[in-house]
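Engineer: fold the following for me, if possible:
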Amino acid sequence: MPDSIDAAARILAAVRAIPRGQVAGYGEVARRAGLPGRARLAARVLAQNTDRTLPWHRVLRADGRIAFPEGSAGFREQCQRLRAEGVAVVGGRVRRQPGAHSDLDTAVWGPDAG
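Structural biologist: I've put the predicted structure just below:
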């Protein structure tokens, strides 16, 4: 198991690799960072992040919902950032096509990403 600094760096790199206008779940981010099953670690790393250039807004819960409480400043900012990238946010949720993460994996990581 990688040490915590290495794991955090890998999670942040996976978040940076999410293309503009796309989203990923915390579990997907962890898996892409080589840390399958560590969605909570991905969430914790993002919560502690201070890099203002990180596209944190592209990371959602597995069901497509924004993790911040509805109406909070974080919720409003994430909705605004996603919509500015052309992502449809309805009721605090991004509806994704079934298998959308596989298409994103292929686009970002190559055809053997699955």
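
Engineer: only C-alpha atoms from now on, for both contacts and neighbour counts.
Structural biologist: OK.

Engineer: could you pull up the residues touching the closest residue to Y26 other than its chain neighbours?
Structural biologist: Closest residue in space to Y26, ignoring its immediate chain neighbours: A39 at 4.9 Å, by C-alpha to C-alpha, 6 or more residues apart in numbering. Residues near A39 by C-alpha atoms under 8 Å, 6 or more residues apart in numbering: 26-30.

Engineer: another for comparison:
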Amino acid sequence: MKTKILQEDLIYEILSAVEEIPEGKVATYGQIARLTGREKNARLVGKVLSMAQYYGSYPCHRVVNHAGRLAPGWAEQRFLLEAEGVAVKDNNSVDLKKYQWNC
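Structural biologist: Just a heads-up that it's a prediction; the model follows:
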């Protein structure tokens, strides 16, 4: 039982960091990992975000990979980012120099 609580604490810690990303900005999986003290766990962040809908409503669409690429197979991400004023290039990536959250 204690392990499950720790896992849920970790999930909410990651989702809380994602919730802080301002509208019109993006963060990388690695950036969220660093913010939560788990510098080398960017893939863990991705795994948590893939299950985020079970924990509430979070702006997971604002998280991209280290090169600014959107999540594969999630067409809605592009629409959500563009609705916030984030330009998405033809190769399904965003300009991190312009849109990355400076936290």
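
Engineer: what does the TM-score come to for these two?
Structural biologist: Superposed pair, TM-score by TM-score structural alignment, normalised by the length of the second structure: 0.84. Supporting alignment: 97 aligned residues with a C-alpha RMSD of 2.0 Å.

Engineer: hang on, the earlier thing: in helices, which of the contacts of A39 of the first structure appear?
Structural biologist: Among these, the members falling in helices (DSSP state H) are 26-30.

Engineer: so what does V94 of the second structure match up with in the first structure?
Structural biologist: Under the alignment (TM-score structural alignment), V94 of the second structure maps onto V94 of the first structure.

Engineer: and its match, how far from Q48 of the first structure?
Structural biologist: Distance, V94 of the first structure to Q48 of the first structure, using C-alpha to C-alpha, to the nearest Å: 24 Å.

Engineer: pick out whichever of the two has more residues nearby.
Structural biologist: Comparing V94 of the first structure with Q48 by other C-alpha atoms under 10 Å, the one with more neighbours is V94, at 19 against 9.

Engineer: mind checking how far that one is from R16 of the first structure?
Structural biologist: Counting by C-alpha to C-alpha, the gap from V94 of the first structure to R16 of the first structure is 19 Å.

Engineer: can you check N49 of the first structure too?
Structural biologist: Distance from N49 of the first structure to R16 of the first structure, by C-alpha to C-alpha: 12 Å.

Engineer: before we move on, back to that, alignment lookup: the residue nearest to Y26 of the first structure to the second structure.
Structural biologist: For A39 of the first structure, the aligned position in the second structure is occupied by A42, per TM-score structural alignment.

Engineer: thanks a lot, catch you later.
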